[in-house]
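In: Have a look; sequence and predicted model below, questions after that.
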Amino acid sequence: MRLVVRSLVSLAAIASLASGLPARAQSGSSVPAPERVTTQSNLNYDSVMRIMAEGDAAVAAQKFPVALDKYDLARKSFGALVQFHQGLAGSFSGIDVKIANDQRQRAAQAAQGRDQAGYKLALLYRRLNQPEVAIPLLVQVVQSQNPTTDLGKQAYAQLYELGFTSLPYPRSVDGTQPAPQQSPAPQTPPAQQPPAR
């Protein structure tokens, strides 16, 4: 008898939990597409870009604590997107090349957004006289972007200005001064030497 009572109590508990869940789709009706769900979350590229734009607006209004929160949220959300898209790309590798490549492109796009958010966050910490927080963010941007990209160069230049690095990049041939950012004027080639005998 006790076993029957316990079973009924368990069924009642399950029924009360199930009543709080959304109803399952009837046969013939479709479940909402994931994109409809994620457009309202931080796991959507455009949504995270809007968060970053809110950070920009907060900086313009000198609401620095709000801007810090927005940039940090954007950086973390983009980081999650990178991991999820890379994971899907790996899952489809060797199964569906088109999906795997699409997910790799989305991961690269999210990584670019993450690094932009990290750079903006670092600049704001620098503006607030907190270089100890800005420096690790700048180093991460350089590592992720590569020092040869525009964003990588900008992040390294910030590290140089902060005195964290002692050599500028890009450097001139002698290694002491930054190379010009613009292309130099074409120079006359040196006169050719006669071939050695």
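Out: Sure, I can see it. Numbering: from 1, shown residues only.

In: contacts and neighbour counts: CA atoms only from here.
Out: Fine.

In: tell me which residues of the longest helix along the chain are tucked away?
Out: Assignment by DSSP state H gives helix 97-127 as the longest helix of the chain. Burial within helix 97-127, assessed by neighbour count using 16 or more other Cα atoms under 10 Å, is assigned to 100-101, 103-108, 110-126.

In: counting contacts, what elements does whichever strand or helix holds L151 pack onto?
Out: Using DSSP states H and E, L151 sits in helix 150-161. Packing partners of helix 150-161 (3 or more Cα pairs under 8 Å, 6 or more residues apart in numbering; DSSP states H and E): helix 131-145.

In: So which residues make contact with the helix it packs on?
Out: Contact with helix 131-145 is made by 112, 115, 118-119, 121-126, 151-153, 155-156, 158-159, 162, 164, as judged by Cα atoms under 8 Å, 6 or more residues apart in numbering.

In: again, only using 6 Å
Out: Contact with helix 131-145 is made by D115, G118, A122, Y125, R126, G152, A155, as judged by Cα atoms under 6 Å, 6 or more residues apart in numbering.

In: Second structure for comparison follows:
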Amino acid sequence: MERTQEPGRSFVRGVATGAGLSLLAAGLLLYLLAALGIIRLDLLQTPQLDQLYRWLMNNLGLSVLPFGVTLLLYLHSLGRLSRSLESDRPCDEVVQLAQLTDVWISLFIGIGVIWTAIGMRSALLHALGDTGAAIQGGAFGVLQRLVDGGILTALSTTILGGAGGYLMRLLKSLRVGGRLNRYQALREADGRRRIEQLLVEIRDAASAAPGRRLR
């Protein structure tokens, strides 16, 4: 009974994962079209969606797109890794998927760092580019120009990149961490058994050879 239920659960998980990835991809496409001005979310008569878009644009800007694409690739690789462990795929395939999942985590964190540097540079250029306006505006004016230049977006991407990266590592550990450790332990044990078997065969061959003794 368990064998018949397990494929069913795997199928349901696969369908749910595919639906979630499709919704995330559709959301990213909608965000891109709205950012480019191709569509207007306020015309869809969904105030919550329009408010969410404005909040994301004010706090994260266009960094939502690389963050979202990286998250999509991470979830896809994590799903493939989980299925590979369940179906006992070859070792090189499992290792490659595990490494690829770690690459997407590092890239997610890296996007936050890079976008922060770009945002800080843009904000400083906007605030201090016009020396006369900066002097006339005083400290408050410079601070306001920093905010207008995107310093809040730069700081928000730092938070998202760091927190998101740690959450992605946590999700990987919770979903495949135990199975991945068992898989690696079984592979190592299998390798040791092969080495021991080879040594036994060498010993037997040396013992069977005339005039030779195994020391």
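Out: On my side now, so go ahead. What you are looking at is a predicted structure, and each value in this text was computed from that prediction instead of being measured.

In: What would you report as the TM-score here?
Out: Once superposed, chain against chain, the TM-score is 0.38 (TM-score structural alignment, normalised by the length of the first structure); 100 aligned residues with a Cα RMSD of 4.0 Å.

In: ok so, going back, list the helices and strands the longest helix of the first structure packs on?
Out: Helix 97-127 of the first structure sits against helix 64-92, helix 131-145, with contacts defined as 3 or more Cα pairs under 6 Å, 6 or more residues apart in numbering; DSSP states H and E.

In: Give me the buried stretch members for the longest one, please.
Out: In this case it means helix 64-92 of the first structure. Buried-residue list, helix 64-92 of the first structure, by 16+ other Cα under 10 Å: 64, 66-82, 84-89.

In: now, the most widely separated pair of the contacts of helix 131-145 of the first structure?
Out: Maximum pairwise distance among the contacts of helix 131-145 of the first structure (Cα to Cα): 17.8 Å, between Y125 and G152.

In: in the host helix or strand of L167 of the second structure, what's buried?
Out: Element membership of L167 of the second structure, judged by DSSP H and E, is helix 151-172. Residues of helix 151-172 of the second structure classed as buried: 151-162, 164-166, 168, 172 (neighbour count, 16+ other Cα under 10 Å).

In: Show the subsequent helix or strand relative to it.
Out: Following helix 151-172 of the second structure toward the C-terminus (DSSP H and E): helix 178-208.

In: buried residues in that next one?
Out: Buried, per 16+ other Cα under 10 Å, within helix 178-208 of the second structure: L180, Y183.

In: Just want the angle from it to helix 151-172.
Out: Angle of helix 178-208 of the second structure versus helix 151-172, following axes from the mean of the first three to the mean of the last three Cα atoms, to 10 degrees, is 50 degrees.

In: ok now do D69 of the first structure, which residues does it touch?
Out: D69 of the first structure neighbours (Cα under 6 Å, 6+ apart): none.

In: swap the cut-off to 8 Å and go again
Out: G55.

In: Which strand or helix spans R6 of the first structure?
Out: helix 2-19.

In: I meant A98 of the second structure, not that one.
Out: helix 91-128.

In: helices or strands up against that helix?
Out: Using 3+ Cα pairs under 8 Å, 6+ apart: helix 91-128 of the second structure touches helix 64-86, helix 131-149, helix 151-172.

In: Need those in a markdown table (columns: distance to I105 of the second structure).
Out: Converted to a markdown table, these look like this (distance: least, Cα to Cα, whole Å):
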| stretch | distance to I105 of the second structure |
| --- | --- |
| helix 64-86 | 7 |
| helix 131-149 | 28 |
| helix 151-172 | 6 |
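
In: Of all these, which one is nearest L32 of the second structure?
Out: When those are compared (using Cα to Cα), the closest one is helix 64-86, at 7.4 Å.

In: distance between whichever strand or helix holds R13 of the second structure and the chain's centre?
Out: Per DSSP H and E: R13 of the second structure is located in helix 2-35. How far helix 2-35 of the second structure lies from its chain's middle: 16 Å, per Cα atoms, centre = their mean, to the nearest Å.

In: Of all the residues in that helix, which ones are buried?
Out: Buried, per 16+ other Cα under 10 Å, within helix 2-35 of the second structure: L21, L24, A25, L28, L30, Y31, L32, A35.
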